[in-house]
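*Asks:* Got a predicted structure plus its sequence, pasted below:
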Amino acid sequence: MIASLTGTVEYVGLDRAVIVSGGVGRLVFATPQTLSALHEGREACVHTHLVVKEDSLTLFGFATRAEQEVFEILLGANGVGPRLALAVLAVHPPEAVRVAVAQEDEKALTRVPGIGPKLAKKILVELAGKLAPTGAETPAEAAQDQVPAAPAEDWHADVVEAMVGLGWSEKEALKRVEATLAAHPELDEGRDVAALLRATLRDVGAAATVRSGR
């Protein structure tokens, strides 16, 4: 089992990164929040979880043990695979997931693409008592490191594509991105793909909190 990975960041995308360690470049899938802390050409260390299947070995990376722990506990719920667990953490920070489970907040979970009311209820039942809040401050309000701006052409499409990869339909992803741009027009000026993706996911998570009344 690969518990962590330390090496030089060779590439950072919207949903993955390549980290070179011991002369081998390893592909790591991660949330936009984790990827925002990785910079090409610099050293990095991520906590990891290796998913082994008959035809593949897939590595998932996390900036903190808190994120890794919530990811692994989510995998214990029937119907939640690694991609869906990663999508949950892309929308909600680890502590927010713990609070949602503890408070049986279905609406917060259904804001994640791929989780409907039925699966949300199932997750809450199966994870009851396994994801107690720690009292930690959620990182959603913290400032995020920035990455180089994307070219002007088709930069919105890159964000929509990344959200489709997390489970949204193209139509819904476009709707979410446009709503975030309307609320934060300064993002359109900066043309920072990663920043727009993180802002859109934060808006999705914030909408869940408002609708649940918490």
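*Replies:* That came through fine.
*Asks:* From now on I want contacts and neighbour counts done on CA atoms only, so please keep to that.
*Replies:* Noted.
*Asks:* Now name the helix or strand holding the residue most central in space within the chain.
*Replies:* Central residue of the chain (C-alpha atoms, centre = their mean): A90, 2.0 Å from the mean position. Using DSSP states H and E, A90 maps to helix 82-91.
*Asks:* Is K130 in contact with I73, as I believe?
*Replies:* Yes: checked against C-alpha atoms under 8 Å, the pair K130 and I73 is within contact range at 7.4 Å.
*Asks:* between the lengthiest helix in the chain and helix 82-91, what angle do the directions make?
*Replies:* What stands out as the longest helix in the chain, according to DSSP state H, is helix 193-212. For helix 193-212 and helix 82-91, the angle between their directions (axes from the mean of the first three to the mean of the last three C-alpha atoms, to 10 degrees) works out to 80 degrees.
*Asks:* which residues in the chain form strands?
*Replies:* 4-12, 16-21, 24-29, 43-53, 56-62 (DSSP state E).
*Asks:* List the buried residues for the second one?
*Replies:* It refers to strand 16-21. 16-20 (16 or more other C-alpha atoms under 10 Å).
*Asks:* before we move on, what about stretch 106-126?
*Replies:* Those would be 106-115, 119-121, 123-124, for stretch 106-126 by 16+ other C-alpha under 10 Å.
*Asks:* Quick one: end-to-end length of it, please.
*Replies:* Start and end residues of stretch 106-126 are separated by 13 Å (C-alpha to C-alpha, to the nearest Å).
*Asks:* swap in stretch 92-110?
*Replies:* From start residue to end residue, stretch 92-110 stretches across 11 Å - C-alpha to C-alpha.
*Asks:* wait, V164 sits on K175?
*Replies:* No: look at V164 against K175 with C-alpha under 8 Å: they stay out of range, at 11.9 Å.
*Asks:* Of those two, which one has the most company?
*Replies:* Taking neighbours as other C-alpha atoms under 10 Å, V164 and K175 compare with V164 leading, 17 against 12.
*Asks:* Quick check: nearest residue in space to that one, chain neighbours excluded?
*Replies:* E170 (5.9 Å; C-alpha to C-alpha, 6 or more residues apart in numbering).
*Asks:* Next one for the comparison:
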Amino acid sequence: MRLVTTLVVREESLTLYGFHHREERELFEQVQTVSGVGPRLALALLSVHSPEEVRRALTESDLAALTRVPGIGRKSAERLVLELRDKVAAPDAAVPATGARPTHGDGGAGDQVLEALTGLGWTGKQAEAALATVTARPDAPQEVSDLLRTALRELGR
């Protein structure tokens, strides 16, 4: 079993949050981009609803579902819908057009590189795009260190 984590850095604390699936972590991070939503509220949202339910509620403007979460009132729900409606999509929509996904969820080199890149501060989308570009090359490196180095060069362009 794998545990997907994210580190939230504040002036007074370093807090590590763990999730069963990468999809939960990505939604946790995305929800926090909304003004007034921090880790506690994002975690409460995922405690009440599954990621699929949150995406559905946001895309369909289901304020009733969002206000069932402790700490989210009508105004917060409206702000969440307004800012995230167009940004959240079903996980399948995030698959590159080639149909090849750089990660396999098996802890392979691609997953390790993605975790390293997001740990260094790039967004999941940026990291996935760089990794997809690197792995699409015929001479793509196979070792994690070489793959990471090449992806970092790609992000530096």
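*Replies:* Alright, I've got the coordinates. None of the values given here were measured: they were computed from a predicted structure.
*Asks:* How many residues are close by D55 of structure 1?
*Replies:* Neighbours of D55 of structure 1 using other C-alpha under 10 Å come to 5.
*Asks:* Just tell me what it corresponds to in structure 2.
*Replies:* Using TM-score structural alignment, the equivalent of D55 of structure 1 in structure 2 is E12.
*Asks:* in structure 2, what residues pair with the helix holding A90 of structure 1?
*Replies:* Using TM-score structural alignment, helix 82-91 of structure 1 pairs with 39-48 in structure 2.
*Asks:* again with stretch 122-131 of structure 1
*Replies:* So stretch 122-131 of structure 1 sits over residues 79-88 in structure 2, by TM-score structural alignment.
*Asks:* contact partners of the matching stretch?
*Replies:* By C-alpha atoms under 8 Å, 6 or more residues apart in numbering, the residues outside stretch 79-88 of structure 2 that reach it are 31, 34, 55, 58-61.
*Asks:* all helices for structure 2, in order.
*Replies:* Under DSSP H, structure 2 gives helices at 22-31, 39-48, 51-59, 63-67, 74-84, 109-119, 124-135, 144-155.
*Asks:* closest to L16 of structure 2 out of the ones you listed?
*Replies:* Nearest to L16 of structure 2 among the helices of structure 2 is helix 39-48 (10.3 Å), distances taken as C-alpha to C-alpha.
*Asks:* got the angle for the closest one vs strand 14-19?
*Replies:* Using the same axes, to 10 degrees: helix 39-48 of structure 2 against strand 14-19 is 10 degrees.
*Asks:* Helix 39-48 of structure 2: how far from the chain's middle?
*Replies:* 14 Å (C-alpha atoms, centre = their mean, to the nearest Å).
*Asks:* and it, how far from structure 1 on average?
*Replies:* Mean deviation of helix 39-48 of structure 2 relative to structure 1 after superposition (mean C-alpha distance after the TM-score superposition for structure 1): 0.3 Å.
*Asks:* That helix - contacts with which helices or strands?
*Replies:* helix 22-31 (3 or more C-alpha pairs under 8 Å, 6 or more residues apart in numbering; DSSP states H and E).
*Asks:* What are the buried residues along stretch 82-97 of structure 1?
*Replies:* Those would be 82-97, for stretch 82-97 of structure 1 by 16+ other C-alpha under 10 Å.
*Asks:* can you check stretch 60-70 of structure 1 too?
*Replies:* Buried, per 16+ other C-alpha under 10 Å, within stretch 60-70 of structure 1: 60-63, 67-68, 70.
*Asks:* Repeat that for stretch 203-214 of structure 1.
*Replies:* Quick answer for stretch 203-214 of structure 1 (16+ other C-alpha under 10 Å): 203-206, 208-209.
*Asks:* Switch those over to a markdown table; also include distance to Y11 of structure 1.
*Replies:* Compiled in a markdown table, these are given as follows (distance: C-alpha to C-alpha, whole Å):
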| residue | distance to Y11 of structure 1 |
| --- | --- |
| D203 | 27 |
| V204 | 27 |
| G205 | 27 |
| A206 | 30 |
| A208 | 32 |
| T209 | 34 |
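*Asks:* G190 of structure 1: which of these is nearest?
*Replies:* D203 (18.1 Å).
*Asks:* Help me confirm that the closest one comes into contact with T180.
*Replies:* Yes: D203 of structure 1 is within contact range of T180, at 6.9 Å (criterion: C-alpha under 8 Å).
*Asks:* which residues do those two both contact?
*Replies:* In contact with both D203 of structure 1 and T180: no residue, using C-alpha under 8 Å, 6+ apart.
*Asks:* Around the aligned partner of E104 of structure 1 in structure 2, how many other residues sit close by?
*Replies:* Aligned by TM-score structural alignment, E104 of structure 1 pairs with S61 of structure 2. By other C-alpha under 10 Å, the residues close to S61 of structure 2 number 17.
*Asks:* Next: E54 of structure 1.
*Replies:* 5.
*Asks:* If anything else comes up later, I'll come back, but that's it for now.
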